[in-house]
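> no sequence on this one, just coordinates:
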């Protein structure tokens, strides 16, 4: 019996062992296969030890001040030894409390995250350690899947096996994203507080440490209330971990945050930096741009660039306000409290330092008849009615509302705002003892614009602004927006006329006219002056000063299309130009830079200088790779240029450019407005600086009634030129030897005589002056010619009216027949 039992036991154990071995092999194969599947394309983490920071390209202004950098890797790396101990502790406390004790994985945290994800039915919580976050940043995509999480775990173990804790922290702090384009702790310190990382305080460190979890949510620029709550959480975690005392945390939390304006000094030329990036990449290739340590020296003058940026932004805001308040940015209902806890307004009040004059975001906390209470960046203040008058004045009385007689009615603040509204405000006055801050209501404009300044003698571009805000739109309108020039094109017609033998004293009759032979236009094209008034015999000087359309069209017809188009092309206008008389009204297109560079030629005696933005490119060791010297081409004679400049000075002296007189020095320039007020221009120059401003919508909609070049563009031009030239001595336009000055009869353009009713000095090319004195017969002949043109126009209108009546009667008969 015993041998039989042994055999049975042997067979039983065999039946158990073999399947177990098979199962083990299957598990091993499955495990190995799974490991191979998840690691088959994972990188070797040894590359982290060999991380090489490519130098990128540095871009400098004309005074060698850094304008910007173009780098493959974002941020500015700093060694761990420069990072304050309190910042490292804050990051560890809030992101990975067991960092110095685990080997890449926090199993307790992973278990908690696993249970949360199972409960949620998907990946909702990561439970990642700092090492895992580094693995994700360096090697993986941000997608939330279980397979990516497994790869993250494997990489974290590999990183911990090959790098020290300090090396991991060094990489992490230089790679993590802190919001608002700030990668790495140095860039974050500069972005939020305007200082180097080593100068950060405990209070500032706690703010930055709270950002990586959700930069957009916890940003102090987005919601300071939430930022302060997050800061407190970080400080509380530091207390729990034994890094700081409760007293230190309380002191840090109570300190006001001196937040930096998001637009840094080096950010005044983002459109320039991007234009240079494209140009350098096109010339030398991507590898040179990011890896060779190039230094690009531009022609930008920092002071002029800042003046252009500020003037354009202020001018676009003013234009936008003229058309009323569009409403709050958004609305957030105030947080409810149980009466025991302080309202969030109280907990954050006084926790930041406001930037005087800057436009920031605030929240309306109360509205009354004498103003609006606002909390902005934790500072309490108010907007008085005067600080929002531009918005209140556009509101009309409600139906049935009683308006006091004899008094100017203005809407109450509650007509446009209510508690919980998120609005944009300008800091008008800082808080004083017992008084809160004063704010003015603002709104970010939807309209766009561009501004350019350049040196007429060299072509060096001194300022270039491609839009209201690069962060909102990177499209560089100064370089690439081809828009109709309107009357800003007229100087090219007059310049060609001066070269063709006309003078500022030449007379053309300003009277209604109809053209039937123009190709691509409807038969019977009848252009009009802007104000639909006509002034008879008109000198070219007066016609240009007041931007008279009819005179300019007739002048173009006499000079010819080809000479004018040829001149515009030689001056650098590259956009489409129609080959018909509408060209005189600016139906052709040009970019702000092209138009400004063309005007600059008139300031430079008729020689067009090639616009230059990059004056030199140097290698990493300073060796000059390429440089560009000024290049000019004579296009218009110096005499014709001076005659035109003299005429354009009168545009400013008494014509459509009158607002520019505020510059306080000799200025020549021209306004431009296109149909339906879609584009507004002012382009002009002093003897040593040319500038152009364009204003319009990207979708080419109207700027609004009466938003002409004079009203919408010239104030911007004036503001930036006043600031740009404030340290530059006043200079006159120098008359060249080939120009003479004579007294003429203002009515005929001929030499003044004893019976001339009005005489004025006028400039002429030597040898092209009038040779005889004006007579009564000359004046009568001009008046008679004008009378005939007006009579012919009246007859055309009469015939047109008869034709329209006949057409109307035919239409009525046809309608009656259709009814019958």
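Thanks, I have it. Small disclaimer: the values here were computed from a predicted structure and weren't measured. Residues are numbered from 1 along each chain as shown.
> For the rest of this, base every contact and every neighbour count on C-alpha atoms.
Will do.
> Report the secondary structure state of residue 452.
The local conformation at residue 452, judged by DSSP: H, G, I helix; E, B strand; the rest coil, is strand.
> Mind checking what secondary structure residue 615 has?
Judged by three-state DSSP, the three-state class of residue 615 is strand.
> Return the distance of it relative to residue 631.
Distance, residue 615 to residue 631, by C-alpha to C-alpha, to the nearest Å: 12 Å.
> higher neighbour count, those two?
Between residue 615 and residue 631, residue 615 has the larger neighbour count (other C-alpha atoms under 10 Å), namely 19 against 14.
> So that one versus residue 462, what's the distance?
Residue 615 sits 12 Å away from residue 462 when distances are taken as C-alpha to C-alpha.
> and if you look at residue 734?
From residue 734 across to residue 462, the span is 23 Å (C-alpha to C-alpha).
> And these two? Which one has more around it.
Regarding residue 734 and residue 462, a neighbour count based on other C-alpha under 10 Å identifies residue 462 as having more, with 26 against 10.
> Excluding chain neighbours, what is closest to that one?
Setting aside the residues directly before and after it, residue 462 is nearest to residue 300 in space (C-alpha to C-alpha, 6 or more residues apart in numbering), at 4.3 Å.
> Surely that neighbour and residue 461 touch.
Yes. Here residue 300 reaches residue 461: they are 6.1 Å apart, a contact under C-alpha atoms under 8 Å.
> another structure for you, compare them:
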């Protein structure tokens, strides 16, 4: 009894001193403990994900990969595997496990080493959120107190769910949802038992137990997990045997990118960083939905890349990008057969006729150094026959390139000259060449990485929502976004804005302007200024509609002079063009100013939507990690009164240049369905009148079609006539643009609800787009004589030749299921019959006349006299040349 009393006394004193020490330690470390509020509002560091408007994943930003899961959404087998391995008494203890602590203490006394832990799931979670992995007593004490905090403030299920999402599992994956994606490319409910056991074994040491870095250690750890599940009765012996013997199937998977649109993703990422800061944007779990749809974005990317390849093939083949051995050491198969050096090779070559130094490793390294971009990837030429050659890629896959996939490859001499067409494959490639190939319409083709650049952007003209954007051939080759950052001379793409200024200053669509050469001495420079048409052809007196359709340069200059330079510049700024970028001289009428494609398409949208300046935007809405809407874009909308119906009528738009017989047969009083009523939102500022926008848009319709009658000799073509010819629609407006020496090529155009601009040029502004000679193989595979597909076109590169095909390809997809919808005719617009040549009123109803639109009060009041009428059909020299037409 004496000893018992002594023992109890010592125990009591020890407990009191321990309690005092523990209390002292608590108050000592209390300032470092997290608050209860933090414990209740723990946020997972979840990456930002960017989606298309229709929910396709574009990109993911953030170092830590995390896919949040709920406890209810986690497979029961995974829950049991984790509990059996890490904390089988989790639902019974109060944050710390006395049995586990006792076991660890005994091990410490016996071995003198802190080799065993006793951490519960709650302690592991506390350490993961607030502490480090260092094995010190003070860290362990902090861990215990935080665990007590968490058990007091959170339920067991809440703690377990946080653990499932927080624990680090290797390869920058945090949480089991992310680990399933990183290691297996699966969702949790798709995992096998062997894969579940592998993941459940990772928390102990993710860097050395993961199945990618250390597969052998991973198999051992998996067996331990399965044994504990077997001991707890969670699985049967048969399940254990099957899972324990299963092969390692893990390999590294990235985010499940459904649409690779890096230029768009980069724009949105930058905007999110500007809004929230880099760290918050990358870890706040934001789910950002773009304005673009996956279908239109994909169509734009294909259109730009294919168009640049078309340009490249027109201008010739620049040769192999690299060689596996110097040209002078090249050997033929026959030579090697007579005098094979293979016996002297320490490591034999892949093919017997290659130099023995060319090994598998050298081939792989050489191909890796070249890299793959866009549509193209590198291969090595392994053998060459008469009109075929065989290639090998980095994976060892061999492909045969047939003659039809390489016969385009005449030598590139300069941007304006190409060599003779090849006659056999050896004229193009040789064994040991590293070349690019690409697939087109199921056929493998010799290719090259385009040196020319391009950009594309499409908008909803009524609210500014970006529908597609492409900043170049490959973001991984160049991150410079030419759609938003490249200010390039716009050429004739400026003319619709110039003509709008003219309409605002007393001109009409039928005004007669003299299309004649200008030769003006400039005293300041001592040089005569002689702006020229392209081509250098002059029609004399010409109506404004025809001048815009044919893109007459001297008419644009004369219109600027009639309006005045200051008035013109002021009018250009109405379309959102920066005044600082606009040249203060008459060359501005020819597009000497430089603007980004996004600026130009915004200006064109004001013409398409009836006169309103919208604001382009890329982000439609933002959600947090729990799916709550944090932000929804509220755009300014093209409407005078957003709560009222449109102030325009629904009269059908007619083609003023259509043959008069067909025009008279048309239903002039056809009505169109009214646009859907816009919800009450912010109204965009009106910058030009509705009649002004309508008249410019209607003139632009004649720029993208053939006009008049061939039989009556009133036929003429707009510079962008291929748009109507290929798309077979009458509701399109557009304008080509080409700068001096063809350094920049543009095309901008729109239907009623979609406006798009495309640009092509070299990043080196001194380099010209040049010209292409006739290429017979390309022409044969483009049987339509218009050669609209791009690589078969001939002549000096221009907006119609270099840029417009991308616009057409995009619109083929965008408008495929969209019915034609003519632009509504404003109430103040009247239509009268005029003489085709003079623009005056006429009483005739034959091919010398046409219907034309005018702002009410500006229509002509004088009738043409009989002796003023010119009948094109009676003019012998008025018939266009076939070459000019086709």
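Now that the structure is in, tell me what you want to look at. The shown structure was predicted, so the numbers you read here are calculated from the model rather than taken from an experiment.
> need the contact list for residue 572 of the first structure.
Residue 572 of the first structure sits next to 594, 595, 597, 598 when contact means C-alpha atoms under 8 Å, 6 or more residues apart in numbering.
> center of the second structure - which residue?
Of all residues in the second structure, the one closest to the mean position by C-alpha atoms, centre = their mean is residue 261, 3.5 Å from it.
> Assess the claim that it and residue 58 are in contact.
Yes. If you go by C-alpha under 8 Å, residue 261 of the second structure and residue 58 touch, sitting 6.0 Å apart.
> aligned partner of residue 488 of the second structure in the first structure?
Residue 488 of the second structure maps onto residue 483 of the first structure when the alignment is built from TM-score structural alignment.
> gap between that match and residue 571 of the first structure?
Relative to residue 571 of the first structure, residue 483 of the first structure is positioned 17 Å away (C-alpha to C-alpha).
> what's the answer for residue 777 of the first structure, then?
Residue 777 of the first structure is 41 Å from residue 571 of the first structure, by C-alpha to C-alpha.
> Neighbour count: the two, which is higher?
Ranked by neighbour count (other C-alpha under 10 Å), residue 777 of the first structure and residue 571 place residue 571 first, with 28 against 9.
> Scan the first structure for its longest helix.
Ranked by residue count and defined by DSSP state H, the top helix of the first structure is helix 776-819.
> Now do that helix: distance to the chain's middle.
Here helix 776-819 of the first structure shows a centroid-to-chain-centroid distance of 50 Å under the convention C-alpha atoms, centre = their mean, to the nearest Å.
> just stretch 823-834 of the second structure next, same as before
Relative to the centre of its chain, stretch 823-834 of the second structure is centred 39 Å away, using C-alpha atoms, centre = their mean.
> residues in the first structure matched by it, start to end?
Counting by TM-score structural alignment, stretch 823-834 of the second structure pairs with residues 733-744 of the first structure.
> okay, how far is it across that stretch, tip to tip?
22 Å.
> next one: stretch 411-429 of the second structure
Counting by C-alpha to C-alpha, you get 11 Å between the two ends of stretch 411-429 of the second structure.
> in it, what counts as buried?
Of the residues in stretch 411-429 of the second structure, those buried under the neighbour-count criterion (16 or more other C-alpha atoms under 10 Å) are 411, 412, 415, 416, 418, 421, 422, 424, 425, 426, 428, 429.
> in the stretch 51-200 of the second structure, which spans are helices?
Per DSSP state H, counting those that start in this stretch, the stretch 51-200 of the second structure has helices spanning 76-86, 98-111, 121-130, 137-153, 156-166, 176-184, 193-200. These are given in chain order.
> Would you mind getting the angle between the strand or helix carrying residue 227 of the second structure and helix 76-86?
Here residue 227 of the second structure sits within helix 215-231, counting by DSSP states H and E. Interaxial angle, helix 215-231 of the second structure versus helix 76-86 (axes from the mean of the first three to the mean of the last three C-alpha atoms, to 10 degrees): 100 degrees.
> one step back: export the buried residues of stretch 411-429 of the second structure to TSV and tack on secondary structure and distance to residue 68 of the second structure?
Converted to TSV, those look like this (DSSP: H, G, I helix; E, B strand; the rest coil; distance: C-alpha to C-alpha, whole Å):
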residue	secondary structure	distance to residue 68 of the second structure
411	strand	55
412	strand	54
415	coil	54
416	coil	57
418	strand	57
421	coil	59
422	coil	58
424	coil	58
425	helix	55
426	helix	57
428	coil	54
429	coil	52
